[in-house]
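S.K.: Return atomic coordinates for the entry below.
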Amino acid sequence: MLDPDFVAELLRILGPGGMRMGPDMPAGARSDESRTGRHMPAAWLAPATVDELSAVLIACHARHQPVVMQGGLTGLAGGANGAEDHLAVSLARFAGVEAIDPVAGTMLVRAGTVLQNAQDAAAAAGLVFPIDLGARGSAQIGGVLATHAGGLRVVRYGTTRSNVLGLEVVLADGRVLSHLNPMVKDNTGYDLTGLMIGSEGTLGVITRAVIRLWPQPAERHTALCALPGAAAALPLLAAARATLRLAAFEAMWPDYFELSEQLCRLKLFDEPAGIVLLIEAEEPLEPFLERAFEDGLIEDALLARSLADARRFWDVRECLPLDDALPGLHNLDVSLPLPQIPAFVSGCRERIHAACPDARALFFGHLGDGNIHVVLHDTSAGPNAIHAMESIVYQAVGALGGSVSAEHGIGRLKREWLPLSRSAAELSVMRSIKQALDPHAILNPGVLFG
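M.R.: Okay, the predicted model is just below:
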């Protein structure tokens, strides 16, 4: 129960439209897309300005009041899940593109802006917003940056961090750090912008960002390719990087591809494939595919002859009906050194099926940047079996020198596995930084660290 004087103070800061309690709170405030949240927060706050957010955090800092940040709630690591005594803070009311500089190729955008809206604004200016996710219609810029979400275009435009030139951030004590730098080169001390990206709201709250924009490609060509196996995918990727302006290089192992075809009501290849790749480039693909056929890397290929064809290929890759078809699925998000990926997938599948014979383990992902998604599903398995399957995946990632989180952060759900990817010394330094910037540990408590 919040102190009435504190509630009155928050209402004075935010006004009646910026604070909700009890049954008036949005139902989504309970959990992110992992659906693991169990408690509604004590209140839901929606500041409409940076000054309002700063004032809220000053008040929370003085009372040691925990705060959990909530963006579009598309994350899968439980990072936006709060507790009954937490305040949930949303920047949905602080949204919009403030400026686009077509000469410099930059956008100044507010954190509550939905990713799709930022993409559309860039496209209207004849430019490309470089970050793209399947959840583009819901994910907000602040959450994307806070989790360092990567997405579908990293192979073309680089990581999210590499496309952020400057940030405005409100610290736990309400101080505003504004370094909305529009320059590509800026060597003026510690990279606080880079530090905040991927910090999952534990060090400060991102409010504005300067994002680097890219020229709109004259054309984009898409193909779906059937390969004999994952071993052929890596030399094909090397050849694609060497000869194409590669925009996407997505992989679907047979278990995932065949189920996705079924759910999307499509039949794309006559014969089963060892692995299916979706390749997109900013130039015609026919010469490249012909050489790949001659080299025995590709067994079959479909070229998109229209935007509708390309959309069908992407529909299979994204497989939006999957969550409803496999209720209770667990979607793990890891990355590995490229040469280790075929062995990782085959080894994980074998060990998971040995441990849980009725389980489904589906593999797909952004092969171009080494990011693999693993979908685990077993309707007969209890929490112990799910944990055992997760352990198989994460232990394999650790043994192969990979990362237990490629895109969604650590949140609350992956804390147990973080030491598989970061050393004790690194974790100690992270805790020191957290202590320095948030001494009362009010920002996203329980995220990253227990």
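S.K.: going forward, measure contacts and count neighbours with C-alpha atoms only.
M.R.: OK.
S.K.: mind listing what's buried in stretch 226-240?
M.R.: Neighbour counts using 16 or more other C-alpha atoms under 10 Å place 226-234, 236-237, 240 of stretch 226-240 among the buried residues.
S.K.: If you could redo that for stretch 156-165, that was the one I meant.
M.R.: 156-157, 159-161, 163-165.
S.K.: Compute the first-to-last residue distance for that stretch.
M.R.: Taking C-alpha to C-alpha, to the nearest Å, stretch 156-165 runs 18 Å from one end to the other.
S.K.: same deal with stretch 153-166?
M.R.: Rule used - C-alpha to C-alpha; the end-to-end distance of stretch 153-166 is 20 Å.
S.K.: Could you do stretch 175-185 as well?
M.R.: End residues of stretch 175-185 are separated by 25 Å (C-alpha to C-alpha).
S.K.: Would you map the strands across the stretch 251-400 of the chain?
M.R.: Using DSSP state E, counting those that start in this stretch, the strands assigned to the stretch 251-400 of the chain run over residues 275-281, 300-303, 330-335, 360-366, 371-377.
S.K.: now the residue nearest the centre of the chain, what's its secondary structure?
M.R.: For the chain, residue 149 is the residue whose C-alpha lies nearest the centre (C-alpha atoms, centre = their mean; 3.2 Å). At residue 149, secondary structure determined by DSSP: H, G, I helix; E, B strand; the rest coil is coil.
S.K.: one more to line up against the first:
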Amino acid sequence: MASDDLIAKLKAALGDQGVLTGKDAEEKAVGGWSKLGVPAAVLRPASTEEVSKALKICHAAGEGVVPWGGKTGLVEGGEAQGHIALSLERMNKIEEIDATGGTMSVQAGCVLQTVCEAAEAKGLMFPLDLGARGSATIGGNISTNAGGNRVIRYGMTRDMVLGLEVVLADGTVMTSMNKLIKNNAGYDLKQMFIGSEGTLGVVTRAVLRLRPKPASQDTGFVAVESFAQLPAFLRHMERALGGALSAFEVMWEDFYKLVTSEPAKGRPVIAHGHPYYVLVESLGGDQEADSARFEAAMMAALEEGMISDAVIAKSQAERDAMWALRDDVGQVVHTYPMFTFDVSLKIADMESYIGEVKNALAAKWTGSSLMVFGHLGDGNLHVIPGRFPDAGPETRRGVEAIVYGELRERQGSVSAEHGIGLEKRPYLDWSRSPEEVALMRLLKRTLDPKNILNPGKVLAPVPQAKAAE
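M.R.: You can find the predicted model right below:
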């Protein structure tokens, strides 16, 4: 627990507005998407300089600091019980948009939706798109290397970041606000911090790569009768659209039923009764030509039997309704005791994986269910087992053993885009080799020898005797 002396030093550095304690700090921990705990204090720096001052003070005291973005993480990566939470909510400015160079310089607390809207106003696009766009911050996106709905075309967050400013554990500021697409002068240090979940440094600013705003958008919703037809349809659309395919979102039947039935707000785009549903979208440069190509590709898929039914959005309202179904994870969360998993594996292994997980869950918990949806094109599935007698720790461990055990057999990843945090920490070595984990530990010890940055996340603590060997 932070001492009164430490809190006094932090208030002297950041001002009373920059340090919340007591009930004010407790209230800040409310509303997180996963457990945040009760921090000893919440820091609210207004600049990189203030972040540096705060970390210098905490480093000298050996006090743990947990960075907070929009608090939308799902793996307890922001859990700050008894530690100092560092919120970047006041560092939320867009500093510059270079329309000619296609870059945007932003502070880490800037909300993703704000970034996207600012880019759009300049005739450009920041391609990252995910359900939490209205709350998630750029710093949080960077810390977890967020994926989202357009990875199939634009890649992960790391593919959209050109430069970073990072404050290290001891308060050292590393400024590398590079605006160049090509820069092979030495090590690309930013990549070390992207996806490190705030354990190696605190991202304070970033240079983002923007793309031209698409002049066309075509969205369709289809029904598919067998899993084998899903990758066939995916490859067909990739070939037919010539690189314009930007989203290929698959919903298993149980998920689709839940988000299109009362009390959910959504209604079926296509009737229930099909094993799989796909939301497919393309972005291009010529609406008339692109729409004709999109419709022709969909018609060919119908004629060849890859899909059994299809609806093409004819308005923005219809397009929004389709995406609302895909984004309605909240309906699943509020329906019954459940757990969420974010996994990655080869497309060829998905059908057997889901089948084995479903059977194993049913064998252990009669009446359990399994909701599945995901970004099939990049191998990422969101697996949601539910209808358990309770959602306690023992039940969770049993479910994890099944979900991750079947994944391990197929050499998949326990984290496709949500990170490791505390929740997935016991399973890190199920997806990474001993040599990889050892190198991660070496980086952590080198950059954060006192282990103050997001302590305990990603890597399990090493006993003192073993650490000294």
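S.K.: Overlay them and tell me the TM-score.
M.R.: TM-score for the superposed chains, counting by TM-score structural alignment, normalised by the length of the first structure: 0.97, backed by 447 aligned residues with a C-alpha RMSD of 1.4 Å.
S.K.: okay, the strands of the stretch 251-400 of the first structure, which one's buried deepest?
M.R.: With neighbours taken as mean count of other C-alpha atoms under 10 Å, the strands of the stretch 251-400 of the first structure reach their highest mean count in strand 275-281, at a mean of 24.
S.K.: picking up where we left off before, quick one: contacts for the residue nearest to the centre of the first structure?
M.R.: 160, 198, 406-409 (C-alpha atoms under 8 Å, 6 or more residues apart in numbering).
S.K.: so of those, which ones are in strands?
M.R.: Using DSSP state E, no member of these falls in strands.
S.K.: List just the nearest of these to residue 245 of the first structure.
M.R.: Residue 245 of the first structure has its nearest neighbour among those in residue 160, at 19.0 Å by C-alpha to C-alpha.
S.K.: Which residue in the second structure occupies the aligned position of that closest one?
M.R.: Superposed on the second structure with TM-score structural alignment, residue 160 of the first structure falls opposite residue 157.
S.K.: ok, that match - contacts?
M.R.: Applying C-alpha under 8 Å, 6+ apart to residue 157 of the second structure gives the contacts 128, 141-142, 145-147.
S.K.: Dump these to a markdown table, plus distance to residue 283 of the second structure.
M.R.: Shown next, in a markdown table, are these (distance: C-alpha to C-alpha, whole Å):
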| residue | distance to residue 283 of the second structure |
| --- | --- |
| 128 | 14 |
| 141 | 23 |
| 142 | 24 |
| 145 | 23 |
| 146 | 21 |
| 147 | 18 |
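S.K.: Just the buried subset of these, please.
M.R.: Buried among the contacts of residue 157 of the second structure (16+ other C-alpha under 10 Å): 128, 141-142, 145-147.
S.K.: Looking at those residues, which is nearest residue 425 of the second structure?
M.R.: Using C-alpha to C-alpha, these come closest to residue 425 of the second structure at residue 145, 16.8 Å.
S.K.: Which residue is the nearest non-sequential neighbour of the aligned partner of that closest one in the first structure?
M.R.: Using TM-score structural alignment, the equivalent of residue 145 of the second structure in the first structure is residue 148. Among residues not flanking residue 148 of the first structure along the chain, residue 198 sits closest, at 4.5 Å (C-alpha to C-alpha, 6 or more residues apart in numbering).
S.K.: nearest residue to the aligned residue in the first structure for residue 51 of the second structure other than its sequence neighbours?
M.R.: Under the alignment (TM-score structural alignment), residue 51 of the second structure maps onto residue 53 of the first structure. Spatial nearest neighbour of residue 53 of the first structure, excluding adjacent residues (C-alpha to C-alpha, 6+ apart): residue 47 at 5.5 Å.
S.K.: The one you found - how many residues pack around it?
M.R.: Residues near residue 47 of the first structure, counting by other C-alpha atoms under 10 Å, number 24.
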